[in-house]
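Visitor: my questions concern the predicted model and sequence given below.
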Amino acid sequence: MAPTPAPTALWPAPHASGAVDATVHVPGSKSVTNRALVLAALASEPGWLRRPLRSRDTLLMADALRAMGIEIEEGVGPDGTGEAWRVLPAGLRGPATVDVGNAGTVMRFLPPVATLADGPVHFDGDPRSYERPLHGVIDALRALGARIDDDGRGALPLTVHGVGALDGGPVEVDASSSSQFVSALLLSGPRFNQGVEVRHTGSTLPSLPHIRMTVDMLRAVGAQVDTPESGGEPGVWRVTPGALLGRDLTVEPDLSNAQPFLAAALVTGGRVVVPDWPARTTQPGDRLREIFTEMGGSCRLTDYGLEFTGSGAVHGIDVDLGDVGELTPGIAAVAALADSPSTLRGVAHLRLHETDRLAALTKEINELGGDVTETADGLHIRPRPLHGGVFHTYEDHRMATAGAIIGLAVEGVRIENVATTAKTLPDFPDLWTAMLGAA
């Protein structure tokens, strides 16, 4: 196995000499793993988490919970097979220090947990984390009775002064910049004395599938949740106070991380199989089946997994990605290689992600000869013949995989800091080269 490139190295993105034909085992979902860790830590009894994703973001979450007194044992499942984590809930405690890295789930999901700790919990992270919006969680927790010191920034670094409990109750939050504000409050809501009623006040709400994932996972551990979809008031989610059950949960493959591999089949006119693709899921990445089919591929879901096949042609697309914004970099990369223009809409919130993804995609694709323009809420992409060059990643894992997709069809693309993919997709360079080696 080739060593992972150093962060400062330029990784020559492999160029596909023909159609790929490979089976790719995609690691577990970051979104599911980190929600499951939080719920298991707040449960009233131990739980198992099978096939968890081991990546920077999930290890940051596990280490943060350990810092607050939760025991997480790494080993095999209760039946003696497969990697698993056993989570032993305990009294949350401070003082503690949490490194969030640049993980949105850690910086947003854990301050509500910290209000339940007996003592102060200090949160800090990477320089970029200071620029990411956190005001929705901070303001909501203060309205619910928490004491938080952030020097008025509405951002990191900050300290939550936990007193072992939080009253909870109704609260308003503008989650226009991140649906994680809603999920963060819902996840800890069962442990608040009055539960929580979250009322979204903004004009838009991105990434609704992630809120549905949060609700489904809460219900799976015994929480009572009322939602707009279940006949509740529009824009309002209610969680009833109560004990959470310890569960034996198997983590689904991360469907968003399957994107570059499916894109490889589309771009090269080949075939990629992703085992264990779920027949039913709340993961936003499941929409890739629809989007990439419209862009020229075809897919078949079997008992084994998803089989995706490219036709040899890549078509442009006009699509609203508001619910699935994390897919935008990979779709933009494919669109830059299409036979007609594309318009990607509904993703203004991407300017506040790991980097300003709209500006970054525009700059990097254009520097390879592309023609991308930013719109108020997305991108317009006119395909042009591309050439090699350095593709900068801005410490953003999805920028790195977008560059790799372009490199399949364009010789001489070099990815700066491909190691940033370890945030959610460990060993990406090895998985990528193995896929091509199977062709």
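Guide: Done, it's in.
Visitor: drop to CA atoms for contacts and neighbour counts, all remaining ones
Guide: Noted.
Visitor: burial measure for E354, as a count.
Guide: Look at E354: counted by other CA atoms under 10 Å, it has 20 neighbours.
Visitor: and it, how far is that from K423?
Guide: 11 Å (CA to CA, to the nearest Å).
Visitor: tell me how far stretch 176-184 lies from the chain's centre.
Guide: Its chain's average C-alpha position is 13 Å from that of stretch 176-184, according to CA atoms, centre = their mean, to the nearest Å.
Visitor: use this one as the comparison:
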Amino acid sequence: MTAESRPWSAPPATGPVTATVRLPGSKSMTARALILAALADGPSVIEAPLRARDTELMAAGLRAIGVGVDTTDPARWVVTPGPFRGPARIDVGLAGTITRFLPPAVALADGPIEFDGDPHMRKRPLRPIVAALRTLGVTVDASPIDGLPLTVHGTGPVEGGEVVIDASGSSQFVSGLLLSAPRFAKGLTVRHEGPPVPSAPHLRMTTHMLRAAGAVVDDSVADVWVVEPGTLRGRTWTIEPDLSGAAPFFAAAAVTGGAVTLAGWPADSWQPVEQAIGIFRALGAEVTRSADGLTVRGTGTLRGVTADLSEVGELTPVVSALAALAEGPSELRGVEHIRGHETDRITALATELGRVGATVSEFPDGLRIEPGPLHGAVFETYADHRMAHAAAVIGLSVPGVELADVGCTSKTLPEFPELWAGLVAQRS
């Protein structure tokens, strides 16, 4: 454990959990809004942003290259574009969004921009972004595996053109290139060649937000994205509540037979809500939408599932925890890409669910989970917020689950321990 580690006992539920929760904004939307605002032709406002380590590091990175990012009001950030300039050093922490979204943007800077972060980030894949930028004529210094530490030598304009990449490791490789593409002199065509790109809903979020900022994007051909050169408009972005961050709270309802409502859910969402609803229903929960928000109700039964999670890989840790508490075995597939997240989530989940008594087998792209008599244990979190969420869900039903470090939840939801304890204390 690191010096900042914060051991924590997961509170068990003593009855059905019934609550309405209000969660901060989507990390994915906040990160995209920050980049688009920094590249825009005038000021932008980001309403209800996620204020957490990942997004604060993104804001700090933009400030380092000359962008005004005023976060004085936590509910209303103001972004004022300015000419990107170096030299600058950017700390990415453990944020994949920064390492995939900012390098293409800072290629437009005047001067060298250095990137580095937490030790594990030096293992995370960046080669498709590095190779694409080099194809476009940008000078990039990188580690022997084309990862961090990394320096982008910005020279001002980027000509653009066409790149071919393998984005099977992360949809963020495509998103990162597309977000800056309108500012390239010739725009950009991105072609993916390789196994399917995971997390397709996040790519749709990127193209929706680009169009909302005034970009012309053609994604009518599978695995090809064409962005025309043009101006991005400053505007007001209203950030939705974070669906992935809500998953453990919804799981609390499913595990305890209670009901949890996520307040403030929009009628039309840019997040993969339909896929998430389908998974919770397959597990045995009821899901409804109303003016009050998105509600998950437990039915007293948790069923094993066979599910392709390729479009909602971020849900894998919480779904795995539910599978370990279900009445029958589950197979979760399509998530090989999560081996390259904050940790190798497939191996980490197999190890930790096994530690508390489940029988877990690994596939290259997922897990088979057979429930068994579960028992308390120290659940390692691997500096990974989603692993902490999984442990908290297990702890609802299994006394004695101790998280090695709950502090890692600060990556996307610093108040998670307090919110979770308050949730478990609210019973019907």
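Guide: Structure's in. What do you need? All values derive from a computational prediction rather than experimental measurement.
Visitor: just the TM-score for the two chains, thanks.
Guide: Both chains were compared after superposition, and using TM-score structural alignment, normalised by the length of the second structure their TM-score is 0.98; 426 aligned residues with a CA RMSD of 1.3 Å.
Visitor: tell me which residue of the second structure lines up with E416 of the first structure.
Guide: With TM-score structural alignment defining the correspondence, E416 of the first structure maps onto A404 in the second structure.
Visitor: quote the end-to-end distance of stretch 215-235 of the second structure.
Guide: Using CA to CA, the gap from the first to the last residue of stretch 215-235 of the second structure comes to 13 Å.
Visitor: contacts for that stretch?
Guide: Residues lying outside stretch 215-235 of the second structure but in contact with it, judged by CA atoms under 8 Å, 6 or more residues apart in numbering, are 36-37, 39-45, 178, 181-193, 207, 210-211, 213-214.
Visitor: for stretch 115-131 of the second structure, same thing?
Guide: Stretch 115-131 of the second structure has contacts (CA under 8 Å, 6+ apart) with 89-94, 99-100, 103-104, 140, 142, 145-151, 165-167, 169, 173, 176-177, 340-343.
Visitor: so which of those residues are in strands?
Guide: Secondary structure of those is defined by DSSP state E; positions in strands are 89-91, 140, 150-151, 165.
Visitor: and A390 of the second structure, what pairs with it in the first structure?
Guide: So, by TM-score structural alignment, A390 of the second structure is matched to A402.
Visitor: next: E240 of the second structure.
Guide: Taking TM-score structural alignment, the alignment pairs E240 of the second structure with E252 from the first structure.
Visitor: show me where the stretch 201-350 of the first structure has its strands.
Guide: Shown for the stretch 201-350 of the first structure, the strands assigned by DSSP state E, counting those that start in this stretch span residues 225-226, 236-239, 248-250, 271-275, 297-301, 305-310, 318-320, 342-345.
Visitor: how far off centre is the shortest one?
Guide: Averaging C-alpha coordinates over strand 225-226 of the first structure and over its chain gives two centres that are 23 Å apart (CA atoms, centre = their mean).
Visitor: which bit of the second structure covers that strand?
Guide: The aligned range for strand 225-226 of the first structure in the second structure is 217-218, by TM-score structural alignment.
Visitor: redo the ones in strands among the contacts of stretch 115-131 of the second structure as TSV? Include neighbour count and distance to A267 of the second structure.
Guide: Listed next are these as TSV, based on neighbours: other CA atoms under 10 Å; distance: CA to CA, whole Å:
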residue	neighbour count	distance to A267 of the second structure
R89	15	40
I90	23	37
D91	18	36
V140	20	43
L150	21	41
T151	24	42
I165	17	35
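Visitor: quick one: contacts for the match of E240 of the second structure?
Guide: Taking CA under 8 Å, 6+ apart as the contact definition, E252 of the first structure lies against 28-29, 32, 276-278.
Visitor: hmm, back to that, from the contacts of stretch 215-235 of the second structure, list just the buried residues.
Guide: Neighbour-count burial within these applies to 36-37, 39-41, 43-45, 178, 181-184, 186-192, 207, 210, 213-214; the criterion is 16 or more other CA atoms under 10 Å.
Visitor: which strand or helix spans the counterpart of W420 of the second structure in the first structure?
Guide: In the superposition onto the first structure, W420 of the second structure corresponds to W432 when matched by TM-score structural alignment. When secondary structure is defined using DSSP states H and E, the element that contains W432 of the first structure is helix 428-437.
Visitor: so how much does that helix differ from the second structure once superposed?
Guide: In this overlay with the second structure, the average offset of helix 428-437 of the first structure from its partner residues is 0.7 Å by mean CA distance after the TM-score superposition for the first structure.
Visitor: got the angle between that helix and strand 271-275?
Guide: 130 degrees (axes from the mean of the first three to the mean of the last three CA atoms, to 10 degrees).
Visitor: just confirm A392 of the second structure is within a helix.
Guide: Yes. A392 of the second structure sits within a helix when classified using DSSP: H, G, I helix; E, B strand; the rest coil.
Visitor: measure the match of W420 of the second structure to G202 of the first structure for me?
Guide: According to CA to CA, W432 of the first structure and G202 of the first structure sit 40 Å apart.
Visitor: more crowded one of these two?
Guide: For W432 of the first structure against G202, the residue with the higher neighbour count under other CA under 10 Å is W432, and the figures read 19 against 13.
Visitor: identify the residues contacting the counterpart of G340 of the second structure in the first structure.
Guide: Alignment note (TM-score structural alignment): G340 of the second structure maps to L352 of the first structure. L352 of the first structure makes contact with 131-133, 177, according to CA under 8 Å, 6+ apart.
Visitor: 7 Å - rerun?
Guide: L352 of the first structure sits next to R132 when contact means CA atoms under 7 Å, 6 or more residues apart in numbering.
Visitor: also G297 of the first structure?
Guide: Going by CA under 7 Å, 6+ apart, G297 of the first structure touches 266, 309-311.
Visitor: that one -> the second structure?
Guide: Using TM-score structural alignment as the criterion, G297 of the first structure maps onto A285 of the second structure.
Visitor: now, the most widely separated pair of the contacts of E252 of the first structure?
Guide: Among the contacts of E252 of the first structure, the pair separated by the greatest distance (CA to CA) is V32 and D276, at 15.0 Å.
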